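Novice: I would like to see how this sequence folds:
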Amino acid sequence: MLCLLPHRRVRRRAGRPFRPRVSILVAARNEEAQIERCLRSLARLNYPSGRLEILIADDGSTDETAAIVAAFIKDKPQFRLLHIAKPLGTARGKANALAHLCRAATTDYFLFTDADMALAPDWVAGMLAALAPGVGVVTGITTACGGLFGRLQGLDWLFGLNLIRLLADRGLPATAVGNNMLVTRAAYEATGGFEALHFRVSEDLQLFQAVVARGYGFRNLCEPRVLGVSLPQPTVRALLEQRKRWMSGAGTLPCYLAGLFWLYGAFYMVLFWPGFLPLEWVAGVYFLKIGLQTAFLSVTLRQAGRRESLSTLLLYEPYLCFMSVLVLGYVLWPRPVEWKARRYVWAEA
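Specialist: Next up, the predicted model:
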C-alpha cells in the first residue's frame, strides 16, 4: 500500500540538463589492490566536479587502503575520506560504514558503489535521468571483467540483473544492487537509514525493500551509460562465499523471484537425476534452455553496450550448471557467512 509521504519532485528546466549536486558513497575495507581503479573511474566522470561530493569510508582496514585513498585525493577537493570508528544504531560492518557516509552526505541524491567497481563516464547523468516524481531508488547494470572465469561471472551479473529489470518494468519489485544504485535522500530518510534497520549483511536488498514499503517507486536500468564493471571473484571459493551471502537474503525476496532463483539452482539436479526423465526429454529440455538463454544474453549484452563471443556464451551453460550445484550445496552447508574478514551467523545474513 502506498504511503502518503510527500515526494520531492525532480525539477528540470526546459532545454537544460538536470545537474544537481550528488553524493557518491563508497564503503571500503581492505581494498588496497583495487580501490585506485574505482577512484580513477570516479575522477573521470562526465559531470561537473563542483557538483560532486565523493565520500569514501575506510571501514577499519588493516592494509594500505586508507593511505592509497589519501594519496589519490590530496589534490581533488570533490573527494573526502572518512574513518569509521563507532557503530550507529543497529548497523554493523558495511551497513555501518554506509550509515556514516549517508550522515556525512550533504546532497539530496546518494549514489552507491563498491571499491571493486569502475563506472561508465556518464554514470551519474544516466542514473539521474531515470528519476521521476515518486521514484526513490534506481539500479544500474553491472558486469565483470577479466579472463574467461571473470567474463562468465559477468554474464551471470547481466543475466540476473536484466531479468530483475524485466520484472521491474512490469511493476514487480525485486531488489537493488548496492554497487550501482541511486537512492534519493527523501526515500533514505523515510526508512530511518541503515542505523534504524534490523541488521542484515544484504543491506542493499534491505534498504530497497524498506524504500518500496514506504511507497516509493523504483527503476532498474540496462544501458551503457549506467554500466558498472566489477572485478571478478578470483577463485571458486571466493565466488561461493559471495553467492552464499547473496542467497542469505533469498528468504526475504518476493516469492516469484526467490522461486526463480531456487528453481534455477535445482533445475540440473532434477533434469539429470538418473531415470527421472526419458533421455529424449532430457536432451530436448536442455538444448531448448541453452537456446533461450543464449538469445537472452545476446539481447542483454547489446542493451548494455557489451560484446561477447558465441563460444563464451555457450560456455556459460556448463559454468552455470557447475556453479548452480556447488552454490546449492555451499548454501546448505551449516557454516557462517564470511565477508571482508568478518563472520556473520545465518540469522544475521
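Novice: only C-alpha atoms from now on, for both contacts and neighbour counts.
Specialist: Will do.
Novice: wait, what's in contact with A118?
Specialist: 37-38, 41-42, 228-230 (Cα atoms under 8 Å, 6 or more residues apart in numbering).
Novice: is it fair to say it lies in a strand?
Specialist: Yes - judged by DSSP: H, G, I helix; E, B strand; the rest coil, A118 forms part of a strand.
Novice: second input sequence below; structure requested for side-by-side comparison:
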Amino acid sequence: MKKENKIEISILIASYQEQERLPLFLESLNAQTFFSKTENKDKIEIIIIDDGSTDHTADILEKYSVFFKNIKILKNTENIGKKESLIKICKLAKGNYFLFTDADMILSPFWVEEMYHQRLDFQSVAGISFPKARNLWEGWQQVEYILLFFSIYLLNKSNINISVMGNNWLLKRDTYLKVGGYEDLVETPTEDFALFKKISLFFRKKGKILKHNQLFTSKSALKTYALKEPFSLFQQRLRWAKGAWLGSNHWERLALFFYGAQLFIWIILFFLDKKTLFYLLFFSFVIDFLLLIVASYKIKKVKIIFFYLAGFCMYQKILYAVVLVGILLGTPIRWKDKIFK
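Specialist: As a prediction, the model looks like this:
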C-alpha cells in the first residue's frame, strides 16, 4: 500500500558562497511561527543545496542542521549554476507546494504561515522583498524595490501577471511538473522570471489564466541586502533587465525601452520644449509619490517617503538609462562566477 504523503511544503534553497549571510538566514528560518505549531510538524521539509561553494557555506549548513527536524543538505562537487541546482532539489522535493527563497534573505517570522495561508485557490503565490536601509544610497534601493513590487501587485489585481521574484515564491507542485519545471529553460540570468513566463504561457495556450496571487503585506516581506558599490548595482539591474528583455514580446520590450529611456527624453525636451518637460516631470513625480504613500502605509514603511524626496527620481532615471545602454550594447553580466552575454 502506497504511503500517504503528509508533506505540504518543501522549502527549497540554492546557496553559493553565502558564509557571511547564511547564519542570519538560517536563524530567521528556524524562527518561523509555522514550525512551532504541533499540527504542522510533519508538513514541512527543507532542502538546501550548496552549489560548490569554496568558503565555509557547507560547514555553516552542517552546524545549523541540528535545529531543523526535516532537512536535507546537498553539495555539488563543483559550481553548476542556480538553475541546475534548483532542478536537482525540485526532483527530491515531496511537498504539495514548493516554497523558493535564497540564502541571503532575512525572513519574516510569519513568512511560511502567510504564504501557506494565501495559497488557497491559487497555483502560485509571490511575496515581496526589499533591502535594509541604513543610509540614503540604501534607501533609494529600498524605494526602488517597493515601488516595483507595488506596481506588480496592482497589475496582479487586474489579472495582469508580469513577474515574480524567485526569492519569495510559492508554487504548486502539480503546476511545476505540468510545465516541465526548470529543465528545458534556455540559459538565462533570471531563471525565476523565465519559469514564471513559461507557466503563464502554458495556461494561456489552454485558454486559461494562471491563478497567481501577488502579495503586498508585511508578513510576506523578506529583507535582503542593498548593494554598496554602483557597479554591483548596475550589474544586478542589468541582469534583471536582460532577463526581462529576453523573455518579453515586442510590446513588452518597447515598454521596457521607453522606461529606460526617460532620462534621454528629459534631456531632449529640455532643449526642445521645457513646458512639456515640466508637466511630464510633475505628472511622473505625483504618480510615484501617491503610489509610495499607499505602499508605505500597507507595509508600515513611512521612512521611505523621505528617501523618495531626497533625490530618488534622479537615481532611478540615471540607473535605468545606464542599464538600457548596457542592454543595447550587449554588455556581459557576471553573476555567481558565471558570465551571461
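Novice: can you calculate the TM-score here?
Specialist: Superposed pair, TM-score by TM-score structural alignment, normalised by the length of structure 2: 0.87. Supporting alignment: 322 aligned residues with a Cα RMSD of 2.2 Å.
Novice: thinking again about what came up before, nearest to K86 of structure 1, out of the contacts of A118 of structure 1: which one, please.
Specialist: Nearest to K86 of structure 1 among the contacts of A118 of structure 1, counting by Cα to Cα, is C38 at 25.3 Å.
Novice: so what's the closest one closest to, chain neighbours aside?
Specialist: Distances taken as Cα to Cα, 6 or more residues apart in numbering place A118 nearest to C38 of structure 1, at 5.0 Å, with adjacent residues excluded.
Novice: what's the one you found aligned with over in structure 2?
Specialist: In structure 2, the residue paired with A118 of structure 1 according to TM-score structural alignment is I106.
Novice: start to end distance for stretch 267-279 of structure 1?
Specialist: From its first residue to its last, stretch 267-279 of structure 1 covers 15 Å (Cα to Cα, to the nearest Å).
Novice: what of stretch 223-235 of structure 1?
Specialist: Note: stretch 223-235 of structure 1 ends 29 Å apart using Cα to Cα.
Novice: in structure 2, what stretch matches that stretch?
Specialist: Stretch 223-235 of structure 1 covers residues 217-229 of structure 2 once aligned (TM-score structural alignment).
Novice: mind checking how far the matching stretch is from the chain centre?
Specialist: 10 Å (Cα atoms, centre = their mean, to the nearest Å).
Novice: got the contact list for it?
Specialist: Outside stretch 217-229 of structure 2, the residues that reach it (Cα under 8 Å, 6+ apart) are 104-111, 114-115, 127-133, 137-138, 141-142, 168, 233, 298-300.
Novice: cool, stretch 126-138 of structure 1 as well?
Specialist: Against stretch 126-138 of structure 1 from outside (Cα under 8 Å, 6+ apart): 7-10, 18, 139-140, 176, 181-184, 186-188, 208, 211-212, 216-221, 225-226.
Novice: structure 2: helices as residue ranges?
Specialist: Ranges of helices within structure 2 are 22-30, 33-36, 57-64, 82-92, 111-117, 136-157, 173-179, 191-205, 230-246, 250-260, 262-272, 274-299, 304-307, 313-329, based on DSSP state H.
Novice: ok, average deviation of the fifth one from structure 1?
Specialist: Put plainly, it is helix 111-117 of structure 2. Average distance, helix 111-117 of structure 2 versus aligned residues of structure 1 after superposition (mean Cα distance after the TM-score superposition for structure 1): 1.7 Å.
Novice: same check on the last one?
Specialist: On superposition with structure 1, the average gap between helix 313-329 of structure 2 and its aligned counterparts reaches 2.1 Å (mean Cα distance after the TM-score superposition for structure 1).
Novice: and stretch 83-92 of structure 2, how far from structure 1 on average?
Specialist: Relative to structure 1, stretch 83-92 of structure 2 is 1.0 Å off (mean Cα distance after the TM-score superposition for structure 1).
Novice: how many neighbouring residues does the equivalent of D169 of structure 1 over in structure 2 have?
Specialist: Under the alignment defined by TM-score structural alignment, D169 of structure 1 corresponds to K157 in structure 2. The number of residues packed near K157 of structure 2 is 13, by other Cα atoms under 10 Å.
Novice: distance check, K157 of structure 2 against I287 of structure 2.
Specialist: K157 of structure 2 is 18 Å from I287 of structure 2, by Cα to Cα.
Novice: quick check: closest non-adjacent residue to the residue positioned nearest the centre of structure 1.
Specialist: Centroid-nearest residue in structure 1, with Cα atoms, centre = their mean: V177, separated by 2.5 Å. What sits nearest to V177 of structure 1 in space, not counting adjacent residues and going by Cα to Cα, 6+ apart, is D204, at 5.9 Å.
Novice: how many neighbours does the residue mapped onto the one you found from structure 2 have?
Specialist: With TM-score structural alignment as the criterion, D204 of structure 1 lines up with D192 in structure 2. Using other Cα under 10 Å, D192 of structure 2 has 20 neighbouring residues.
Novice: again with L292 of structure 1
Specialist: 11.
Novice: for it, give its distance to L240 of structure 1.
Specialist: 26 Å.
Novice: next one: L55 of structure 1
Specialist: From L55 of structure 1 to L240 of structure 1 the distance is 30 Å (Cα to Cα).
Novice: how many neighbouring residues does the closest residue to F149 of structure 2 other than its chain neighbours have?
Specialist: In space, and not counting its chain neighbours, F149 of structure 2 is closest to I128: 6.5 Å by Cα to Cα, 6+ apart. A count of neighbours around I128 of structure 2, defined by other Cα under 10 Å, yields 27.
Novice: same thing with L277 of structure 2?
Specialist: L277 of structure 2, neighbours per other Cα under 10 Å, totals 18.
Novice: which residues touch it?
Specialist: L277 of structure 2 touches 266, 269-270, counting by Cα under 8 Å, 6+ apart.
Novice: quick one: map it onto structure 1.
Specialist: The alignment partner of L277 of structure 2 in structure 1, by TM-score structural alignment, is V282.
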